Structures are given as structure tokens and as C-alpha cells.
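Colleague: got a predicted model here, sequence first, then my questions.
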Amino acid sequence: MSYDLIVIGGGPAGYWAARRASDENLRTLLIEKKSIGGTCLNEGCIPSKVLLNSAKLFTSVKEGAKFGVVADNVKFEPETVIERKNRIVKKLSGGILNQLKSRGTEIIYGKAKIIGKMDGVFELTVNDTVVRGKNLLIATGSKPKIPVIDGIMEGLENGYVLTNSEFLDLKSLPASLVILGAGAVGLETASYYSMLGCKVTVLEMSDRIALNTGRGFAENLMKIFRKKGIDFYFNSSILNISHDSITFYSNGREYVLHPDYVLLCTGRTPVVDELGIENIGLTPEKDGIKIDETCQTNISRVYAAGDVTGGSMLAHTAFRQADVCVNNILGKKDVMRYDNIPYVIYSCPEIAGVGETEESAAGKGINYEKHTLSLQYSGRFVAENESGFELCEILVDKNSRRLIGVHIAGSYVSEIYMVQL
């Protein structure tokens, strides 16, 4: 079978590119080895939002007296929450599948391997079938990064060390847990379990949380999370993990904790193994497949998009990269920019931002000024929060008076539209 475009991977970058290409009357094949929607929909962003929504609702009901809403014997049922999460994932994945089929996108489930290039056409195998395409888009996503720690593989095998694939399916609440990593996934996970009464400890190898925010902003955030009962240890180095303990150093001091589970939120690594990319002369970098501003690799008509490219592992990035790929395949010159991609951390409080931080602005030599604005100026915020945790920092270029960065934390800040700067 021959196609105008073959897409490997059905996550945000892959399914959006396939949809766009099909809309443009390109004969498109999408190859997905597991489930349409990728990690984001099946094991990441969407499941975590479902769980966090239930935890926030539970907390709101418990604390409702200050708003004139009183309820007794409020219970949280994790098993019901997980069942609802699974229904939502199935519904959304089915919706994407129907959209693709309605546009004529062909879909094959299986593991793709690139054989090579013959007469200007790329050849791949999937389920023992050979398929050919004029253009190739690699959108294979990422997988959990497993740090080298004594005992970690045994922990994964025996179920007391969990990745996002497992801890988003826990149907009973642990009394205590340790989270490795204080990035977006780590903070969301810490928020979920701490709101439900679990004792949460976060170990971070760097010296602060939320590295995509500014240092001062992150320090204020950490104070908020600590008030919610979450413990943090920075500059952490894990010595070993066993079935009933984790031993680590933090700032030169040794500690031993005894959690029910250790959750890995240590980042993700691009999936490039066993794809056969070497058969067309494509060699991945350490942090993923290298692409130019048109999202093309060093091999003509071979593109890459999404987490497999490393760097900005956000759904917003994946969607935009997919657009750039398809536009350039169609001969419409388009380039990828990374300086104004918004981010959201669905923790409690929520965190959102776009543009420069103080560190990045200073690193670029931008003459900037910082303004701190209270969310108390927002009528909605005051109406919906009795004692709010809120931060808002705005960065402005002194010379051009141009807005170059906004970073905020508080209830519902994920709903604030981050305009292109």
C-alpha cells in the first residue's frame, strides 16, 4: 500500500497531523501500537485531570461551611473515581478515532519498523505488512524515565515503585508515599494525594520546584504547598529503595523514609528504540530526534513531532509541531517557535504561565521589569475563594514596553487564556 503520509504514533502530534493531512486530501496512514490518544489521553494529562477534579470537589465539600454549604460524613471512593476516569478516557479516545475515520484516515494497530528508502519512497513493516509513503512523520512520544537507583527495578517488578501507568490506577489510598520529582507531574500527583489525607513527601534532585517558573515564583509556590502538608527535600540523591524504605541524601544529610509506595515523576524519555530509523540514516540525539524549524529531520521528507523531539514535552507543542509538519508537506512554508507556548500545572493551587521567566529574560540580556499583581483585583477570584493562595508575576521589556512573560498561581488560573506574546 502506498500513501502520501505515514504517521507513526497516535498521540496528540500523530492524530492531529493525520487529521490535518486527511482534511487536505492527502492519503494518510496512522500507525499506533497501543491506544489512540497516546500517553496524554490514556496515562497522563486527561486521567490526572479527572482524579484531581474529584479530589478538589471532595476538598470543597469538606470545607464548604465557610461558603454556607454543610455536609456530614463526606467520603472519597477511589475505586469509583478510577472507574469514571476509565470511562472518560474511553469516550475521548473513541471520539478521536471517529473523527479520523470520518476523514478517511487509515489506521493500523501494531508496531512499525522502518525498512529503508527505495525510489524516493519510504518502506515500513507493520504486522508483517509492507507499507510505503512519500512522507514520514515520527510521533512515537515518550516513556517514563527510569533513574539508575539501587533496588528500583525490583520495586517496579514487585509493585511498590510505580510510574504514571500504575499510580493513576490505584483503587485504594496509601497512608504515605514518596514522589520522586517536583515538576508538573510530581506537583499534580502530590496535590491529589495530599488533598485526600495521604502523607506526601517529594524528593527533588535540583534546588527548587517547578523549573519552568522563575526562582522567586517557585519559592513562593513551595511555601503554599508546604502549608498544605507536603514535605520537600531538595538536592536529593537516592541511595536505595526497598519494599519498606527509601534511603536518600538531601543537602548532605542522610534520611530514611518508610512509604507505602514510591512514585516516579522523574521526567520522560523519547521513544526511538526499535523503530529502524538508522535504516534511513537518521540518528537520534540523546534527548530525542533533532528537527529544524520546519520540524523536518536531517533526512528530506522525514518529520518528527511531539515528545519524541525532546525539549518542550507539552500537548500544546505537539499540536503546533503537527501543524508545521503538515503545512510544509503541503508546500506551505511554516516554522516552529517555542518562545510563547503556554504551560499549565493542574495542581492545587493551579499554576499557569507563558513567555519569559526572570532567569530566561536575564540570560537573553533583556532589560526587564517585574510587576506583582494580586488576584484580589478579580471579582470572580474573590467570590469563589475565601482564603486564596494566589500569585501573579508579569514581566515587561523596559525598552519596548512589551509584555514578555506572565506566571500565575491560584484557583482556576488554567482557565485564563494565555495570549500570544
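Modeller: Done, it's in. Numbering: from 1, shown residues only.

Colleague: contacts, neighbours, all on C-alpha from now
Modeller: OK.

Colleague: now residue 167: closest residue in space, sequence neighbours ignored.
Modeller: Closest residue to residue 167 apart from its sequence neighbours, by CA to CA, 6 or more residues apart in numbering: residue 263 at 7.1 Å.

Colleague: give me the three-state assignment for that neighbour.
Modeller: strand (DSSP: H, G, I helix; E, B strand; the rest coil).

Colleague: from what I can see it touches residue 179, true?
Modeller: Yes. Between residue 263 and residue 179 there is a contact under CA atoms under 8 Å: 4.8 Å.

Colleague: just the strands in the stretch 301-421 of the chain please.
Modeller: Secondary structure of the stretch 301-421 of the chain, counting by DSSP state E, counting those that start in this stretch: strands at 302-304, 343-345, 350-355, 368-372, 391-397, 403-410.

Colleague: actually, the stretch 101-250 of the chain.
Modeller: Under DSSP E, counting those that start in this stretch, the stretch 101-250 of the chain gives strands at 106-109, 112-118, 121-126, 129-138, 142-144, 161-162, 176-180, 199-203, 231-233, 236-242, 245-250.

Colleague: for those strands, which one sits closest to residue 289?
Modeller: strand 129-138 (8.9 Å; CA to CA).

Colleague: which residues touch the closest one?
Modeller: With CA atoms under 8 Å, 6 or more residues apart in numbering as the test, strand 129-138 has contacts from 1-9, 14, 120-125, 301-305, 308, 325, 329.

Colleague: contacting residues around the residue nearest to residue 167?
Modeller: Contacts of residue 263 by CA under 8 Å, 6+ apart are 161-164, 167, 177-180.

Colleague: what do you get if the cut-off is 6 Å, keeping everything else the same?
Modeller: 161-163, 179 (CA atoms under 6 Å, 6 or more residues apart in numbering).

Colleague: give me whichever of the strands of the stretch 301-421 of the chain is most buried.
Modeller: strand 302-304 (a mean of 27; mean count of other CA atoms under 10 Å).

Colleague: next up, a second structure to put side by side with the first:
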Amino acid sequence: MKSFDLVVIGGGPGGYVAAIRAAQLGMSVALVEAEDLGGVCLNWGCIPTKALLKSAELIDKIKQADKYGITVNDYSFDLSKMVKRSRQVANNLNKGIGHLLKKNNISVISGIAKLLGAGKLAITATADSSKASSELQAKHIIIATGATARAIPGLEPDGKYIWSARDAMTPKHLPKSLLVMGAGAIGMEFASFYNSLGVQVTVVEALNYVLHVEDEEISNYAAKAFTKRGIDIKVATKVLKIERHEGGLTVHLNGGDNPADAHQQLEVECLISAVGVVGNTQHLGLQNTSIECDNSFIKVDQWQATHEANVYAIGDVAGAPCLAHKASHEGMICVEKINGLEHVRPLNKALIPGCTYGSPQVASVGLTENKALAAGHTLKVGRFPLAASGMAAASGDTEGFIKTVFDADTGELLGAHLIGADVTELIQGFVVAKNMETTEQELMDTVFAHPSISEAMHESVMDAYTRAIHI
């Protein structure tokens, strides 16, 4: 039986980062992965979807070429080439992860790990295999198995009419119509992509607004922007049932603001379900340990420790927010705490940025205005429209605005909320500011380059204190 200081179960953005950081600190490390290094994020999530969205962005720009003084008489696109490029980007990065693990002398083991208790693990080829191909002994174990899309009874993916996220990323054909069930980040990104390609897209959301984790003002603006693009958004609406037939689906809906529309039927070619995730815990052998779960997610403390001695959980399997950058950071915190490093601080989830890609992009960090009020803060709120930005005007991307929320008594930046082109690249400025406990004064004293979209960040802060110049 091979023995290691640390065995990491799962090679996604949490697992492989934890493994590398542990190796840097001198630990002997094994990483067990059942499928692809990089996990869902790199292979079937964050990265390949952004490659597809880049193709969609170029199509949108071509449609607007005339306003830039460029004449495009005709254009076409090849869906198969878009998908091929997306897969190649993911494959190249997958190989890069393998190189990094090899460089750091990490033993990569292909298979499924099952906890046996007392630091022992059985490695099997398949989830239902009764025979272990090998056993490992570890001083410490990190579970980083991620999460899987929530399955809705009656809406199981068939690859033809009902698509999983993988089906949606590797379509064999372009449907004329598509229903996206769920208006979170994943749902709206797929809606944006297919809308850019000319598909008639309908989004159904059970809650009263899209992108429900975002500031309500941002969510409302996003809904109007997506509707303006031609996406039909139905909020406060549920899918009651579907009927499969040759050529597509009949979807029965219930809800909406208009009582006359309470019961609706919709004919679409395909449906994508994007209604949340569940933690991947079913094959881990948790029954052999003291580990506890809550709604499929493993319970952990501030250092990612479970109720089983020397066993930890990070990333999606340890609960929301289910974000790759959260998983990576938890991996580093966990490993550094195991090694007794003095500088380690527990993760402050209020400092985790959230991003939704597509057109327009949405990015945020910290409290929404409503949550800040509910927490008892007296507020100063600033807003700056990108239409008033010189750089946005020059680039032709004037849709959107930046909103900042401050505590009126202390000047603490409580939250920042952005919508518009490339705002996912701007949000980190506010994340750094919050991490450094910056007040409005330091932000207003900061010199922002001109011309740049980032100037809108500055103006939003100044607007909160009635000092904005360009509005």
C-alpha cells in the first residue's frame, strides 16, 4: 500500500491547485481523478463556454460593423469550427495541468477514490466496482470532487431534445428555437450565445428576476438588455411538464405577471436545464467516516475540515458559492493551514467576486443594496453610466453602468455591481479595494488612467458622495 502525506480526490480547479501548493510545501502528494484533469471548469464549463462566447461576441461586432465605418456585405459562421476551437482550447489547458502536476512530482492516479476510514482509500476503475485496483494511505485527505447539474425528473438529458451543459457546448446542429430553464449565470450565458447565433431563445425562471444573486437594479437592467437583444424572458414561471414529439418539445408553463398567461404552451426544438447543482458525494464512501452533509454538500469549518479527522473538503462539494476561483483559494488555505503556516486566514466569502459572461457581462462583489440595508447599514450609493465614459463611447460599448455601495458612517465599500462590456475584467479592482479595507477616500484619491473604462469606477465612487464630474 502506497503512503502519502496528502491524497487529493478530484483534479479540478480546487484539487489540482491544492496538490501543487502541497508539493511546493514539501509534502508527498497523490491526486486521484476519475475523468479529466482540470475538472468540469476547464473541460466542460468556464473555459470552453468562454471560447464559444468569444465567437458569439465577434458575430455581434460584425452585425454592428457599419457603425464603425466598416462595410461587411455578407458573413457566415461554421458552428462545427466554433465547437472545435472551444474543445482545442480546453484540451491544451488540460495538457498544461498534466505538465504542472508532473513538474511538481505529484502522483496522478486515474480512478475513483472511496474513503475507508482511518486515512485509507480504495481506488476503483468504476463507481460500481466491488474490487479495488489499489489502496492508498494518507496522513491527510482533501475531497475536491465538485458538483453535478441538478437532475429534474422528466427532464433527463437525451442529447437530442433535452440538452445537458455538455450537449449545449458541443451541438451537432443549430436549433431554430431553444428553451433555457434557469436564469442564473449558466443559463444566461447559454441564452446569450445561442441568441447571437440567431436562435429564438426563451428563458424561464421560477424566481421574480434573472441573475438572482445580483443586485436587483443590475438584474432588472440585465433583463431589459437581454430582452432588447431578442431573448424572451419569462420570470415567476415554472415548467409544469414537457411532451416530446418528432421535431421538438411542447413545454407547458405556469406563471408570469399576466393572469391571462398563467397557463402557456411553448413549442421549441431543444431545452437546456440550468437549475443548480448538487455535490458529488455519492461514491465517496462517506458512510465509512464521520463526515456530515447538508443538502448534498459536505459540512466544513473555516479551515475546510470535515467532521472526520484529517479529512477536508473544498470547492463545489463543500457548498456555495460554486465558483472555480473559490475552490482554488480554499485549496490553498486548506493546505497552508495543514502545514502550520502563520499567515493563513480563513476565506471571507464576502470578498469572492461573481461574474456572468455574455452580452452584456455582469460582475459583482460584496453586498447588494438591499442586503446592505437589511444588515442595518446607512448607505451612500453611487452610479455611473458607461454612456458617459469617453472610452466606452470610443469603443462603441456604452451599454451598462457601475454601482457602488458604501456605509455612510464609516466609508466602507460594502459592495460593487457592474454591468457592461468587459466588466469581468474591472471587478478585481473593487475586490482588491475591499480586501484592503479601503474607504471611499482612498478610492477617490486614486488616479485612474484616461481614457479607460475604469474611470467609470472612479466616477461611481465620487457619485456616491455627490462629487461625480461627468454626469
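Modeller: Yes, it's here. Please read all numbers here as calculations on a predicted model, not as lab measurements.

Colleague: after superposition, what's the TM-score here?
Modeller: Overlay of the two chains. TM-score (TM-score structural alignment, normalised by the length of structure 1): 0.95; 413 aligned residues with a CA RMSD of 1.4 Å.

Colleague: distance of the residue nearest to the spatial centre of structure 1 from residue 210 of structure 1?
Modeller: Taking CA atoms, centre = their mean, the centroid of structure 1 lies closest to residue 314, which sits 5.3 Å from it. According to CA to CA, to the nearest Å, residue 314 of structure 1 and residue 210 of structure 1 sit 14 Å apart.

Colleague: roughly how far does residue 8 of structure 2 sit from residue 428 of structure 2?
Modeller: Taking CA to CA, one finds residue 8 of structure 2 at 29 Å from residue 428 of structure 2.

Colleague: try residue 290 of structure 2
Modeller: For residue 290 of structure 2, the distance to residue 428 of structure 2 - CA to CA - is 38 Å.

Colleague: more neighbours, these two?
Modeller: Each of residue 290 of structure 2 and residue 428 has its neighbours counted (other CA atoms under 10 Å); residue 428 has more, 16 against 13.

Colleague: can you tell me the closest non-neighbouring residue to the more buried one?
Modeller: Per CA to CA, 6+ apart, closest to residue 428 of structure 2 is residue 353, 7.6 Å.

Colleague: the one you found corresponds to which position in structure 1?
Modeller: Using TM-score structural alignment, the equivalent of residue 353 of structure 2 in structure 1 is residue 342.

Colleague: before we move on, what about residue 115 of structure 2?
Modeller: In structure 1, residue 115 of structure 2 lands on residue 114 (TM-score structural alignment).

Colleague: surely its match and residue 273 touch.
Modeller: No. If you go by CA atoms under 6 Å, residue 114 of structure 1 and residue 273 don't touch, sitting 11.4 Å apart.

Colleague: between the two, which is the more surrounded one?
Modeller: Higher neighbour count among residue 114 of structure 1 and residue 273: residue 114, with 22 against 10, using other CA under 10 Å.

Colleague: ok, now how distant is that one from residue 121 of structure 1?
Modeller: 11 Å.

Colleague: for residue 189 of structure 1, same thing?
Modeller: Relative to residue 121 of structure 1, and taking CA to CA, residue 189 of structure 1 is found at 45 Å.

Colleague: more neighbours: the two, which one.
Modeller: residue 189 (26 against 18).

Colleague: re the thing from before, with adjacent residues omitted, what lies nearest to the match of residue 115 of structure 2?
Modeller: Nearest non-adjacent residue to residue 114 of structure 1, counting by CA to CA, 6+ apart: residue 124, 4.3 Å away.

Colleague: burial count for the one you found?
Modeller: 21.

Colleague: measure it to residue 295 of structure 1 for me?
Modeller: 21 Å.

Colleague: scan structure 2 for its longest helix.
Modeller: helix 79-103 (DSSP state H).

Colleague: who's in contact with residue 356 of structure 2?
Modeller: Contacts of residue 356 of structure 2 by CA under 6 Å, 6+ apart are 185, 362.

Colleague: any chance of the strands of the stretch 101-250 of structure 1 in CSV, with distance to residue 403 of structure 1 too?
Modeller: Output for the strands of the stretch 101-250 of structure 1, formatted as CSV (distance: least, CA to CA, whole Å):
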stretch, distance to residue 403 of structure 1
strand 106-109, 44
strand 112-118, 45
strand 121-126, 45
strand 129-138, 35
strand 142-144, 33
strand 161-162, 41
strand 176-180, 35
strand 199-203, 34
strand 231-233, 33
strand 236-242, 36
strand 245-250, 38
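
Colleague: quick one: which of these is nearest residue 65 of structure 1?
Modeller: strand 199-203 (24.6 Å).

Colleague: what's the angle from that closest one to strand 236-242?
Modeller: 120 degrees (axes from the mean of the first three to the mean of the last three CA atoms, to 10 degrees).

Colleague: strand 199-203 of structure 1 aligns to what range in structure 2?
Modeller: Residue span in structure 2 matched to strand 199-203 of structure 1, by TM-score structural alignment: 200-204.
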